[in-house]
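Undergrad: okay, here's the prediction I keep looking at, along with the sequence it came from:
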Amino acid sequence: MKNKISDEITKIKKELYLKESIKYFDKKGFKNSKISEIALELDTSVGTIYNIFKSKEGLYLEYLIFKLNVFLEKLNSEKVDEPLLNLAVYLKYKYEIFIQIDENENSDKIKDPYFFHKLDIDNHPVVHEIHNFIEKQFKALAIESSYSHGHLAILFKKFSDGFIESYMIEPFDTNSIIDNTIKMFLNGVIKK
């Protein structure tokens, strides 16, 4: 009984600490964050955080999973019967941080190489659900290609990742980034 109670307390602490850490990571990103600062924000010790999350990367991984679940909820809530519009919604939320940068904010987090989930979460169920969302859009478009729809989904994700990585190197006007991504990708995929 004692272990069961202890496990439940740890689970509740983990949820509470993660909830507060989300605000911190949203402001600081991964690279600029410090467990000691997070501990101060949470009014706890560094050791307690390490006992629950094992490392800064472990805590950030939980943050990314939370963010990806929010991302998936947004995709599903705005899903329509038109696959191109669904791809545009996917890009809208993927590019959101780059499109809505406030000049008064500290924009260092966009230069954070870990922000765009560079940690290993490819096998997490939420990542598979997002991939399936993209794959369904290519199936609905009935694109003739030598690639499977699953491969097209991966290529589309990577192609849009490229826009983000190029923005981190040299910012550009993002007014038409969604339309440009879709047009450029589909021009390279659809056989004429």
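TA: Noted; the coordinates are in hand.
Undergrad: going by C-alpha atoms from here, please, whenever you check contacts or count neighbours.
TA: Will do.
Undergrad: and the longest helix for the chain?
TA: helix 2-28 (DSSP state H).
Undergrad: any buried residues in that one, and which?
TA: By neighbour count on 16 or more other Cα atoms under 10 Å, the buried set for helix 2-28 is Lys14, Tyr17, Leu18, Ser21, Ile22, Tyr24, Phe25, Lys27, Lys28.
Undergrad: cool, and stretch 38-46?
TA: By neighbour count with 16+ other Cα under 10 Å, stretch 38-46 contains the buried residues Ile38, Ala39, Leu42, Val46.
Undergrad: check the residues you listed and tell me the two furthest apart.
TA: Farthest-apart pair in those is Leu42 and Val46; separation 9.8 Å (Cα to Cα).
Undergrad: next, the one to line up against it:
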Amino acid sequence: MKEIIKQKVLETKKNLVLEEISKIFESEGFSSVKMQEIANRLGISVGALYKLFSSKEEMYYAYIEYQIHRFHTLLLQKCSTSSDPKTCLQRYVELKFEVFASKRKALEDPVVGDPLFFVKMNTQKNDPAKPIFGFLADLFQRLDSVEPLKEKNYMKLAYLFNAFTMGYVEYWIHYGEKLDENAARVLEAFLEGMKA
């Protein structure tokens, strides 16, 4: 029991620190900030910071994982008021664009500039986005019963949809236009190619 309590305290501490680290990375980026600066801003020692994260890279992966979990929680909240899969897919697009637009500085960092960054992270770090893909796959399966789709592998559809919407984000990052695409239009463009 003592070990469980100790683990919960550590997780809570990590989440509080990640909340503050999120503000730092999203206002200043990742590469330019040193561990000492982060510790100073958090009001803790560098040693205490290294007890939570063994390296700056581990901290960044934890930050991304934390943001993915937050996104999943928000998505479930936004979809809790609707049983319509199409509405929930549209809310996914809206939320994705909103979240990425609010994190521009963090996304401009050279570390994340690697187009395969999220793919690499998912394969190296136990796929933190898996629950989101599972949720999307379930939505596509439900949608398929109403509007038949060509692809019957719903998990594959979830990954394709993620990549399709990510294309809008990447374009926005590289060309600087506003990320205010119409979510309904984006969803319809994807579904048009997937209709049976």
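TA: Yes, it's here. All of these numbers come straight from a predicted model, not from anything done at the bench.
Undergrad: rewinding a little: so which elements touch the longest helix of the first structure?
TA: Using 3 or more Cα pairs under 8 Å, 6 or more residues apart in numbering; DSSP states H and E, the elements in contact with helix 2-28 of the first structure are helix 35-42, helix 46-53, helix 56-78.
Undergrad: okay, and the second one goes to which residues in the second structure?
TA: Right, the one you point to is helix 46-53 of the first structure. Across the second structure, the stretch matching helix 46-53 of the first structure (TM-score structural alignment) is residues 46-53.
Undergrad: and the matching stretch, what's buried?
TA: For stretch 46-53 of the second structure, by 16+ other Cα under 10 Å, it's Leu49, Phe53.
Undergrad: thinking again about what came up before, out of the buried residues of stretch 38-46 of the first structure, which one sits closest to Phe185 of the first structure?
TA: Proximity of these to Phe185 of the first structure (Cα to Cα) peaks at Ile38, which lies at 40.2 Å.
Undergrad: that closest one against Tyr24, yeah?
TA: Yes. Ile38 of the first structure lies in contact with Tyr24 (Cα atoms under 8 Å); the separation is 7.1 Å.
Undergrad: what's Val111 of the second structure in contact with, if anything?
TA: Phe30, Ser31, Phe117 (Cα atoms under 8 Å, 6 or more residues apart in numbering).
Undergrad: out of the buried residues of stretch 38-46 of the first structure, the closest to Gln100 of the first structure would be?
TA: For the buried residues of stretch 38-46 of the first structure, the residue nearest Gln100 of the first structure by Cα to Cα is Ile38; the value is 25.4 Å.
Undergrad: returning to that earlier point: just the buried ones from the contacts of Val111 of the second structure?
TA: The buried subset of those - by 16+ other Cα under 10 Å - is Phe30.
Undergrad: got the contacts of Val111 of the second structure as JSON lines, with secondary structure and distance to Glu3 of the second structure columns?
TA: Shown next, in JSON lines, are the contacts of Val111 of the second structure (DSSP: H, G, I helix; E, B strand; the rest coil; distance: Cα to Cα, whole Å):
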{"residue": "Phe30", "secondary structure": "coil", "distance to Glu3 of the second structure": "33"}
{"residue": "Ser31", "secondary structure": "coil", "distance to Glu3 of the second structure": "35"}
{"residue": "Phe117", "secondary structure": "helix", "distance to Glu3 of the second structure": "34"}
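Undergrad: relative to Thr181 of the first structure, how far out is Tyr173 of the first structure?
TA: No Tyr there; residue 173 of the first structure is Asp. 13 Å (Cα to Cα, to the nearest Å).
Undergrad: let me redo that: Val127 of the first structure
TA: Distance of Val127 of the first structure to Thr181 of the first structure, given as Cα to Cα: 21 Å.
Undergrad: higher neighbour count, those two?
TA: More crowded of Val127 of the first structure and Thr181, by other Cα atoms under 10 Å: Thr181, with 19 against 16.
Undergrad: so what's the counterpart of that one in the second structure up against?
TA: Here Thr181 of the first structure is matched to Val186 in the second structure, going by TM-score structural alignment. By Cα under 8 Å, 6+ apart, the contact set of Val186 of the second structure is Val93, Thr165.
Undergrad: same check, this time on the one 4 residues further on
TA: Contacts for Phe190 of the second structure were tallied using Cα under 8 Å, 6+ apart; they are Phe161, Phe164.
Undergrad: for the helix or strand hosting Asn180 of the first structure, buried residues please.
TA: Taking DSSP states H and E as the definition, Asn180 of the first structure sits inside helix 177-189. Residues of helix 177-189 of the first structure classed as buried: Ile177, Ile178, Thr181, Ile182, Phe185, Val189 (neighbour count, 16+ other Cα under 10 Å).
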